[in-house]
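K.L.:
Pasted the sequence and its predicted model underneath.
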Amino acid sequence: MTVCITGDVHHMSMETRDQEYMDRTEVEAAIEYAEIAAEYDVPVTLFITGKAAVEEPDRVRTLANMDNVEIGGHNYWGFTTPVHKGWRALEKLTGGRIGSWNGPRSFQAYEIRKTIEALEAVGAEITSWRDHAYRHDEHTAELLAEYGITHFSDVVEPEGEVRKQGELTVVPINTPPDHEYIYHAFRTPEFVEESDFEGPFGNESYSVREWKREILSIVDNLTAVDEVATILAHPGCMDLADNLETFQELCTSFVSTSECGCMNQIQPNI
């Protein structure tokens, strides 16, 4: 097993910039995304906010009941509470000496528990985790392990390798994440040209089909050396880019292969 297709799914009351352009919820897009993947026997891991399970319990339960879907945690509120904002401001004020995006340790522990409980209430068993916007701090890994998480995918890292970090298996995103690197919704060529974004994969953006070709090229390189390739393709982003057409093409690239698997099946090479 060398390819893991993942996506992040947010509650609609979060009111993200992408959501302004959507004509359905992210969870609704995720259901179609998972159904497309199922047509080609491709498993997917969807990291879902706890609040999405509270706002759309029946839809998240539909995902939890699908044989090709693993559900992971993606925080509860997406760092939008006054506690998060205050702790983040303190981090900025003190130059990183105090504070973080995740809030105080005790609050972060509370949010992890709350997320797991919300997702378990709709039938999901949570052993994988990705923080919203890849935001974690020195407490995150220890807390996740304490609450039964085994797999952690919270870093964008070209050529990154699966490895152990304490009790967790770290699965880096080692292909360009769609949201940061494809044109969609507000992220137009003009927006990109005016922004100063430069991520681990550089500052170049792609059409969604150019992104797919780049993804498949990197996957070939990684699998050739027996490394896990982890793809981040958000259901909402794929929906906005071209109504999930390219996502379907991506799935056809892995049809009838034993090389695809969910996050919780991945183990480091030893």
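P.N.:
Yep, that arrived.

K.L.:
hey, let's count contacts and neighbours off CA atoms from now on
P.N.:
Noted.

K.L.:
residues of stretch 216-227 that come out buried?
P.N.:
Using 16 or more other Cα atoms under 10 Å as the burial criterion, the residues of stretch 216-227 that qualify are 216, 218-219, 222, 227.

K.L.:
ok, now stretch 47-60?
P.N.:
For stretch 47-60, a neighbour-count test (16+ other Cα under 10 Å) marks 47-54, 56-57, 59-60 as buried.

K.L.:
Would you format the buried residues of stretch 216-227 as CSV with secondary structure and distance to G261 included?
P.N.:
CSV is the format used below for the buried residues of stretch 216-227 (DSSP: H, G, I helix; E, B strand; the rest coil; distance: Cα to Cα, whole Å):
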residue, secondary structure, distance to G261
L216, helix, 16
I218, helix, 17
V219, helix, 14
L222, helix, 15
E227, coil, 13
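
K.L.:
surely R105 meets H139?
P.N.:
Yes: at 6.5 Å, R105 counts as touching H139 under the criterion of Cα atoms under 8 Å.

K.L.:
Filter the buried residues of stretch 47-60 down to the ones in strands?
P.N.:
Judged by DSSP state E, these include 47-48 as members of strands.

K.L.:
another one to put next to it:
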Amino acid sequence: MSLETRDQAYVDGTEMEAAVEYAHIADDHDLPVTLFVTGKALREEPERARTLAAMNNVELGGHNYYAFSTPVHKLWRGLTGSWNGPRPFQAWEIRRTLTAFEEVGVDVRSWRDHAYRHDSNTAELLARYGVTHFSDAVEPGGEPREEDGVRVLPINTPPDHDHVYHSFRTPAFVAESDFEGPFGADAVSPDEWVDWVLECVDNVETATVLAHPACMQLADGFEAFEALCERLGKYETAPIALADRKP
């Protein structure tokens, strides 16, 4: 919460509290979820992290430590265009994140960089420190593959944060924004987003769905997320580290 993102200004409680509610909703529908958490969030709210770690349907994955908010990150971005910092710094931040997870009893196998910001060093460093699955690319139609020692599971359905109206992302905001991602520039209602996601799920062999707890809470109080969980019940589902077991 100390990152003070635009969504956080609207959240009822904290993002970790929203994540606990989200995980319980998924569990009610026998749906496993992977929650990518920053090391800083674990240190700020360790009891909620332990609550999530103890849930049978939850896999916790790494999401950087500082979410690219330090002076080193900002300086390196200005010098090179990469958000991750120099290779030794990126390696240190990965280790720091993994240590934070160890403190709440979690052995991390899955990773997604904050805002998908990785560079040419990221996958190889993650593999070095025991991460096996990396889900950090938004690719319509993308399928799992091997890359630098990790199994890559691309996000091949429209990410909720970019394409669902919620909090600051109003129709007026979207109309004025110059954002355009791999799934285009459109934002839609939560119900329309659920339909869109399911259409994409049906068009790939292995689908990765990105739905943030805070975004789902802010969009409509988790109503669309609950509908999504119910409709995903007809599919075989798994957390990221078990979603694709090919060598």
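P.N.:
Received, thanks. Bear in mind the structure is a predicted one, so any value in this text is a computation, not a measurement.

K.L.:
May I have the TM-score of the superposed chains?
P.N.:
The TM-score (TM-score structural alignment, normalised by the length of the second structure) is 0.97; 247 aligned residues with a Cα RMSD of 1.2 Å.

K.L.:
corresponding residue for F254 of the first structure in the second structure?
P.N.:
Aligning on TM-score structural alignment places F254 of the first structure opposite L232 in the second structure.

K.L.:
quick one: its match from V33 of the second structure, how far?
P.N.:
Note on L232 of the second structure: its distance to V33 of the second structure, by Cα to Cα, to the nearest Å, is 12 Å.

K.L.:
against the second structure, where does the lengthiest strand in the first structure fall?
P.N.:
As far as residue count goes, and with DSSP E defining each element, the longest strand of the first structure is strand 3-9. On the second structure, no counterpart of strand 3-9 of the first structure exists by TM-score structural alignment.

K.L.:
just checking, what packs against that strand?
P.N.:
Strand 3-9 of the first structure makes packing contacts with helix 26-39, strand 44-48, strand 229-232, helix 235-242 when contacts are defined by 3 or more Cα pairs under 8 Å, 6 or more residues apart in numbering; DSSP states H and E.

K.L.:
measure A49 of the second structure to G142 of the second structure for me?
P.N.:
Per Cα to Cα, A49 of the second structure is found 31 Å from G142 of the second structure.

K.L.:
Equivalent analysis for T170 of the second structure, please.
P.N.:
Where G142 of the second structure is concerned, T170 of the second structure sits at a distance of 29 Å (Cα to Cα).

K.L.:
Neighbour count for these two, which is higher?
P.N.:
Between T170 of the second structure and G142, counted using other Cα atoms under 10 Å, the more crowded position is G142 (19 against 14).

K.L.:
Relative to V69 of the first structure, how far out is whatever residue of the first structure lines up with that one?
P.N.:
Structural alignment (TM-score structural alignment) places G142 of the second structure against G160 in the first structure. Computed with Cα to Cα, the distance linking G160 of the first structure and V69 of the first structure is 24 Å.

K.L.:
Repeat that for V171 of the first structure.
P.N.:
Using Cα to Cα, we find V171 of the first structure at a distance of 17 Å from V69 of the first structure.

K.L.:
okay, the two: which has more neighbours?
P.N.:
Neighbours per residue (other Cα under 10 Å) separate V171 of the first structure from V69, with V171 holding more: 29 against 24.

K.L.:
Isn't that one up against T230?
P.N.:
Yes: with the criterion set as Cα under 8 Å, V171 of the first structure and T230 qualify as a contacting pair; they are 7.4 Å apart.

K.L.:
one step back: mind checking which of L232 and V33 of the second structure has more residues around it?
P.N.:
Each of L232 of the second structure and V33 had its neighbours counted (other Cα under 10 Å), and the higher figure belongs to V33 (22 against 16).

K.L.:
Contact partners for the spatially most central residue of the second structure?
P.N.:
In the second structure, the centroid-proximal residue (Cα atoms, centre = their mean) is F36; its distance is 5.1 Å. Going by Cα atoms under 8 Å, 6 or more residues apart in numbering, F36 of the second structure touches 60-63, 111-112.

K.L.:
with those residues in mind, which one is nearest to S69 of the second structure?
P.N.:
Distance to S69 of the second structure, by Cα to Cα, is smallest for H63 among the contacts of F36 of the second structure, at 12.9 Å.

K.L.:
residue in the first structure matching the closest one?
P.N.:
That one, H63 of the second structure, aligns with H74 by TM-score structural alignment.

K.L.:
hey, where'd the strands end up in the second structure?
P.N.:
For the second structure, the strands defined by DSSP E occupy 33-37, 58-62, 110-111, 133-134, 145-147, 150-152.

K.L.:
Indicate which one of those is closest to G221 of the second structure.
P.N.:
Using Cα to Cα as the criterion, the shortest distance between G221 of the second structure and the strands of the second structure is 18.3 Å, found for strand 33-37.

K.L.:
how about the second structure, which residue sits the furthest from its center?
P.N.:
The second structure, Cα atoms, centre = their mean, max distance from centroid: L79 (26.9 Å).

K.L.:
what residue of the first structure takes the place of it?
P.N.:
Checking TM-score structural alignment: L79 of the second structure goes with L90.

K.L.:
ok, now N203 of the second structure?
P.N.:
So, by TM-score structural alignment, N203 of the second structure is matched to N221.

K.L.:
so who does D220 of the second structure touch?
P.N.:
If you count contacts by Cα under 8 Å, 6+ apart, D220 of the second structure has them with 166, 190.

K.L.:
Can you find the partner of it in the first structure?
P.N.:
Aligned by TM-score structural alignment, D220 of the second structure pairs with D242 of the first structure.

K.L.:
quick one: contacts for the closest residue to K74 of the second structure other than its chain neighbours?
P.N.:
Nearest in space to K74 of the second structure, with sequence neighbours left out and distances taken as Cα to Cα, 6 or more residues apart in numbering, is W83 at 6.9 Å. Shown in contact with W83 of the second structure (Cα under 8 Å, 6+ apart): 68, 73-74, 76-77, 117-118.
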